[in-house]
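In: Dropping a prediction and its sequence here:
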Amino acid sequence: MTAPETAAEGGPKAPEDPGTALHRERAHHDACRAALAAMVEGADRQVVTGEDVSASGADAEVLGYRLRSHAKALHELPEGPLFFGRLDFAHGTGGDHEGLAHHIGRLRISEHPAAPPLVVDWRAPVSRAFYRASARDPQGVAVRRRFGWAPGSRGDSADLTGLEDERLDGSGRPDGASRPGAEGPDREGADGRGGAGAPGGIVAREVERPRVGPMRDIAATIQPEQDDLVRAELAGSVCVQGAPGTGKTAVGLHRAAYLLYTHPRRIQRAGLLILGPNRTFLSYIAEVLPSLGETGVRQSTLHEEIARRPATGTDPDATAVVKHDARTAEVLRRALYGRVRADGAQDLTVPDDFGRRRIPGAELARIVHGVLDEEPPYEVGRERVRSRIVRLLRERVERGSGPRPAAWTRRVERSRPVSACVEALWPKARPEELLAGLLSDEEQLARAADGLLDPAEQRALLWRHPPRSPRSARWSPADLVLLDEIAGLLAHPQGYGHVVVDEAQDLSPMECRAVARRVRFGSLTVLGDLAQGTTPWAAVSWPAQLAHLGKPEATIVPLTTGFRVPPAVLALAGRVLDLLDADVPRADSLRRDGVLRVRRAADGGLRAAVAAAVREALPLEGSVGVIAADHQLDGIRAALAAAGIEARGPDDPAARVTVVPATLAKGLEYDHVVAVEPAAVARSEPRGLNRLYVVLTRAVSRLDVVHEQALPWET
């Protein structure tokens, strides 16, 4: 079977016996599998051939890199079905795709690069109709077909178990889905958009399917409002205020994949970065981009991006809050530029072959003040001072003895008198030395913080026992943020073309500035939920947070349609949301399933009740997450082990039963969640109720709340 197929002459494809249609689609998948194998073999052959091509060194290196990267990406594609949908375009509508049929999958597959594709990439322009077409706006589509695959399929054609058609041209109903129990065809969303209302059978089963292991991609189930965000322009920054279960993380990852596909050269040249809150979260999402055909994308935490030194120290809460405050950026700037000494500069005398040349201190001061007015990075400013001093010297020499060669200029630039003068005027600085001096010297800190920090805040910053040298200092995580701020004042860091920041509501103003420095000339996709902010400095307003991120013009888009969290779970979480100081829209779940149970344990029987809840969940399909306040974890693990239940930590995403500290639950999800002692979670930290809101919304099918103490939403 070749593609694109041609629909029945004179109109859309005639209704087909479901069994025959399923047979034809399985045969097409076999053809796609063979073509993909040929593509992989051809890529390997190109690498071998490319190594023998005669070319200049630079050209050969670029060619070899591209060929090897392409072959590597094809080899790293995860096994799985090669398509998930199909579009049959109607006759008589005009356009390049009139009367054609296209299969939609995660990457383009063809029998030859110049041949029509057997599978069209989901990011291609023609594929947008798969997500956007509806009965009201068919966009030239006669029939949209979705395919049902056996859970966990490795891509065998026999795993194609069903199909479901939507006729969008109003010409009547086709034969229907090909397996018993599938939702009827010709469906339309509740709002008439064909996909934005209650999902059809195949989509519903995919969305609600129990999940064990890392996050899956959602290319087959993207909804129109999600598609708008995925395909937003590269130049514009977007902020997604996503309620639990609305797919904001998946949208951000699919946007990254879309940008890599649509702007490959710009993104590969400038770079793309995925920033997650912690390594557990990154391991959970690690397989999404490879499943979409994108490998080699940097996925990191902000700490990993900025760390100049290991974080071996800790700060009291009051100290950390001050260090993360935006005012501290100005304190550091003052401390750094306070080292510059323009006024009172001494005269500079430089001997050369034609005598001694002198620059009065007043002229040197004018040079320094001129550079300060330009506000360059500190190291750039230092070199500007040097070059202007040398230029002034050269002008005076040349007035008397003619032009000087470049060697003369280089010699004078590095001469001892000039270097000593530059050091006196604009001293060299290192982040560790500057910060250590500031945190160790009460008078120096007072000068830099005057009018910015009150005396108590200044005392909170000072080290009680200063280290003997910056090398022996025990830097805290907050100190690493300050060191990055100073490094950014010295020289602009290497930036990225686009950065996706997840859980952005938890970033402090100083952490936001670290992100902003890395995307000065690029764009951002900001993902988060103000109600899920749990750090002491969590954002309370997206406009303020976006200003700290350097993108105050970013568009703020709410996602409120929940696909993963059942309505009963959202209703319970809503009772906690009512207790929070968070101005966010509520989520509405499209699902109609889900189980919520709240059980009170007998006094002293909490751990036994947790073990019983897990035991009851094990016969059911899906993953089980036991989430509790961090200090309760050891006792819960011991109780599960005593009950003969094997449990792993959150770093093992494939585990059947996972015990998760509440502080690491953000961004994760489990089919069945046992939430332990909500009151303990709520009391465990200043924003404990926000943490509890996170914990309760990790369940995608069933939630058991097990408690001894009074529930926070009932007190």
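Out: Right, received. Where do you want to start?

In: When you work out contacts or count neighbours from here on, use the C-alpha atoms and nothing else.
Out: Noted.

In: ok, Ala568 to Asp583 distance?
Out: In this view, Ala568 and Asp583 are 22 Å apart by Cα to Cα, to the nearest Å.

In: Which one's more surrounded, those two?
Out: A direct count of neighbours by other Cα atoms under 10 Å for Ala568 and Asp583 places Ala568 higher, at 20 against 12.

In: Do I have it right that that one meets Arg591?
Out: No: Ala568 is not in contact with Arg591 according to Cα atoms under 8 Å; the separation is 9.7 Å.

In: And stretch 603-610, what's buried?
Out: Using 16 or more other Cα atoms under 10 Å as the test for burial, stretch 603-610 gives 606-610.

In: which other helices and strands contact the host helix or strand of Ala407?
Out: Assigned by DSSP states H and E, Ala407 falls within helix 406-413. Secondary-structure packing of helix 406-413 (3 or more Cα pairs under 8 Å, 6 or more residues apart in numbering; DSSP states H and E): helix 378-401.

In: ranges for the helices of the stretch 551-700 of the chain?
Out: Under the criterion DSSP state H, counting those that start in this stretch, the stretch 551-700 of the chain carries helices at the ranges 567-577, 606-617, 633-642, 678-683, 688-696.

In: Now do the fourth one: which elements does it pack against?
Out: The one in question is helix 678-683. Applying 3+ Cα pairs under 8 Å, 6+ apart, one finds that helix 678-683 contacts helix 688-696.

In: let's bring in a second one:
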Amino acid sequence: MPAPTSASDRIGDDDPADIPADISDVLLAERAHLARSRAALAAMRAHARSLSADAAGDWVSQQILRSLLDERVAALADHPDTPLFFGRLDSDGNGERTDDDDLPPRLYIGRRHVHDEHRRPLVIDWRAPVSRAFYQASTTDPMGMRLRRRFGYQGGELTAYEDEPLDRPDGRSPYTSKILTKEIERPRTGPMRDIVATIQPDQDDLVRTDLDRTVCVQGAPGTGKTAVGLHRAAYLLFTHRERLSRSGIMIVGPNRAFLSYISSVLPALGEVKVDQTTVAGLLGDHDAPEPPQVAALKGDARMATVLKRALWLHVTKPTEGLVYTSGGSRYRVPDYEIREIVASLRGTTRYGPGRAALAQRLAHAVLIRMEQRGEAPDDRVQDAVARSRPVRQLIDKVWPKLTPEQVLYRLLSDPAFLAAAARSDLTEQERELLSWPKPARSWRSARWSAADAALLDELADLIERTPSLGHLVVDEAQDLSAMQLRALGRRCRNGSATVLGDLAQGTTPWSARSWTDVLHHLDQRDGEVTELTLGFRTPREVLDYAARLLPAIAPGLAVPRSLRPGPGSLTVRRVDDLDAAVAEAVRAALAREGSIGVIVADELVAAVSAALTEPAGIDHVVLSPDGTAEHRLQVVPATLAKGLEYDHVIVAEPSEIVSAEPRGLARLYVVLTRAVTTLTVLHTAALPAELA
């Protein structure tokens, strides 16, 4: 392929007088289009602001319309430091144009759609079907395009362009885009950025997967799996706006620090109303401590069967009939008939609706006796009977009203009841492990653990059906227990999911060993598993070093590869004074551009932070579980590092990270792969054998 026409290596901070005239003219023309597009976006936003919700007929409709208008205004916000468009496609004029006949032959691809006062498109949303060619077109399949142009920016100023001819295949391998490489390697500051300008063809295929399909992405570090999930959410909202506005879409991350890190991605793409939460935030933020082996047992899929039995054991066999009195008449329904009604309902419906149905069935039996006496009762009479005291008293005795907390409290505090509910599904030792040694005085005063939250959610769904979302994005899914996955699966039972994770980064005692199991527990068995092994962010030397751990933690996974060369990116050094060495490494990192993360075992965080404060005198923050820390230099507990990235990572005392938990080697793998520019490993104790 001919070398691309490019200004990217000649324009940046250069004096404009040094720019060749032909390139300068191109840049001036493109800057003029950028200015026109920004002015048009401002006009679109002003128009949205001018619209009034008063036209709606009633107060409720006015509030709904006002909310929609506010969302529209927020989505049209222009961020001066964010490029409004990042690429251009020039059509060859020969491709078939059907629905897109009104599009110009020159298309600017950006984060959102912008049109002029005549509704002519100035910028095409990257999610539009025609924009796919920007990510997928090649010399072998130009997709009706003759030229792809990428733009380079500094802040919000357009400073460079790079052209790739698509209509002159000559058998040569594709060139490496300098602008693309620079954008991928750009130092990070603050939260995660979108990757809309750098999406690769295999990532684009995943992003544009249709709403009806569940996608599971096994992604090695630096392959962009999280970004793929977020961009798929944005794509689906664009493509299925009306459908998802009714059913909803949700992002579920591993912790609040992670959610804080990704919080700006979707708003930057114009999607301002997407719920983002954690499993704890979704199921209940319970924090009662319990041993890991107990939590692991509560997360086992067998608990679903135990909980179902425990709930239905509360339905007892009727031992007496029903007598209903109306005026001077008495109507009797015998006990055997009530037992038949209860048996026909038990287990065929959810517990709550079954209780309501029992009331109606009993009332219907009374109405039959009324009709046998020549009366003509109607539906109002049946409802009155169903609400009557005799019927309510009988139901409360036979089919009592229950909450999930009542059932779980009885299960964990009553060994005999647990044995009846578990039958042969749990061993005697497992039942002893689950039973509370000192139960709370009542279910109202009980403290629940994080593992209990999934059990309570299971029971809640057995009592009343959990509403389903249109789409669910689950990140770090390999760390979820079977019961947690079941809870998430209920929230997309009528929809689909994007499941993201890396089996090698599983750090919980119940971490998944296969994505087939994960999809099974999510009840998304038809989900398609795709493996991303080509990294774009992590330097090759760093990724190769971390991959030494894979045979021990995930021997079945393919070894990841990085496109980024890594000479000089890795430093491993044994030191005598850890505090002094960390301070020295931090000062060296501060002299360079980008964010810095000092990652240590959780129990060392306080000591390392204190040493940086005094005597080193280095300003920093400690990353908290809620993710509120915003600072260029962060001290990061190892358990919070998952999903985060820093330009420069300093790992202190890897052996402490490994020894802190049963899957410590997997935790170390996570920690070592957080770096996108340099990784410095400092240790006083011996390294794990896998790294030696």
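Out: Arrived safely, thanks for sending. Given the structure is predicted, the values throughout are model-derived calculations rather than measurements.

In: hang on, the earlier thing: between the helix holding Ala407 of structure 1 and helix 378-401, how big is the angle?
Out: 120 degrees (axes from the mean of the first three to the mean of the last three Cα atoms, to 10 degrees).

In: Please list the residues outside helix 406-413 of structure 1 that contact it.
Out: 386-387, 390, 394, 418-419 (Cα atoms under 8 Å, 6 or more residues apart in numbering).

In: Pull out the buried positions in the longest helix belonging to structure 1.
Out: What stands out as the longest helix in structure 1, according to DSSP state H, is helix 18-52. By neighbour count with 16+ other Cα under 10 Å, helix 18-52 of structure 1 contains the buried residues 18, 21-22, 25-26, 28-33, 35-36, 38-40, 43-44, 46-47, 50.

In: ditto for stretch 341-350 of structure 2
Out: By 16+ other Cα under 10 Å, the buried positions in stretch 341-350 of structure 2 come out as 341-342, 345-346, 350.

In: corresponding residue for Val695 of structure 1 in structure 2?
Out: Correspondence of Val695 of structure 1 to structure 2, assessed by TM-score structural alignment: Val671.

In: Could you give the separation of stretch 274-293 of structure 2 from the chain centroid?
Out: 15 Å (Cα atoms, centre = their mean, to the nearest Å).

In: How many residues are close by the residue lying closest to Gln46 of structure 1 once chain neighbours are set aside?
Out: Distances taken as Cα to Cα, 6 or more residues apart in numbering put Leu67 closest to Gln46 of structure 1, at 6.7 Å, once the chain neighbours are dropped. Neighbour count for Leu67 of structure 1, taken as other Cα under 10 Å: 20.

In: returning to that earlier point: out of the buried residues of stretch 341-350 of structure 2, which is nearest to Thr223 of structure 2?
Out: Arg350 (42.8 Å; Cα to Cα).

In: Give me the aligned partner of that closest one over in structure 1.
Out: Match for Arg350 of structure 2 (TM-score structural alignment): Pro377.

In: Touching, its match and Ala487? I think so.
Out: No: Pro377 of structure 1 is beyond contact range of Ala487, at 9.5 Å (criterion: Cα under 8 Å).

In: Counterpart of Ala639 of structure 1 over in structure 2?
Out: Using TM-score structural alignment, Ala639 of structure 1 sits opposite Ala611 in structure 2.

In: how many neighbours does its match have?
Out: Counted by other Cα under 10 Å, the residues lying close to Ala611 of structure 2 total 18.

In: cool, Asp544 of structure 2 as well?
Out: So Asp544 of structure 2, with other Cα under 10 Å, has 17 neighbours.

In: Tell me the residue in structure 1 aligned with it.
Out: Using TM-score structural alignment, Asp544 of structure 2 sits opposite Ala571 in structure 1.

In: and what of Ala160 of structure 2?
Out: Using TM-score structural alignment, the partner of Ala160 of structure 2 in structure 1 is Gly162.

In: my read: Val207 of structure 2 touches His231, true?
Out: Yes: under the contact definition of Cα under 8 Å, Val207 of structure 2 touches His231, with a separation of 6.1 Å.

In: what about the strands in the stretch 501-650 of structure 1?
Out: For the stretch 501-650 of structure 1, the strands defined by DSSP state E, counting those that start in this stretch cover 523-528, 555-559, 561-562, 588-589, 595-600, 624-628.

In: Kindly name the residues of structure 1 that line up with stretch 240-253 of structure 2.
Out: Taken onto structure 1 by TM-score structural alignment, stretch 240-253 of structure 2 occupies residues 263-276 there.

In: Mind listing residues that contact the matching stretch?
Out: For stretch 263-276 of structure 1, the external contacting residues (Cα under 8 Å, 6+ apart) are 256, 259-260, 282, 297-302, 495-503.

In: Would you mind listing the buried residues in that stretch?
Out: Neighbour count says stretch 263-276 of structure 1 has 267, 270-276 buried, by 16+ other Cα under 10 Å.

In: Now do the same for Arg513 of structure 2: its match in structure 1.
Out: Applying TM-score structural alignment, one finds that Arg513 of structure 2 aligns to Val540 in structure 1.

In: Which residues are in contact with that match?
Out: Going by Cα under 8 Å, 6+ apart, Val540 of structure 1 touches 505, 530, 582.

In: Which one of those is nearest to Leu703 of structure 1?
Out: Using Cα to Cα, Leu530 comes nearest to Leu703 of structure 1 of the contacts of Val540 of structure 1, at 22.8 Å.

In: Could you find the counterpart of that closest one in structure 2?
Out: Aligned partner of Leu530 of structure 1 by TM-score structural alignment: Leu503.

In: Could you report the neighbour count for the closest residue to that match other than its chain neighbours?
Out: With sequence-adjacent residues excluded and distances taken as Cα to Cα, 6+ apart, Leu503 of structure 2 is closest to Gln478, at 5.8 Å. Look at Gln478 of structure 2: counted by other Cα under 10 Å, it has 27 neighbours.

In: Kindly report the same for Glu714 of structure 1.
Out: When neighbours are counted by other Cα under 10 Å, Glu714 of structure 1 comes out with 7.

In: now swap in Ala655 of structure 1 and tell me
Out: Around Ala655 of structure 1 there are 18 other residues, counting by other Cα under 10 Å.

In: for it, what are its contacts?
Out: 212-213, 623, 647-648.

In: And it? What does it align with in structure 2?
Out: Checking with TM-score structural alignment, Ala655 of structure 1 has His631 as its match.
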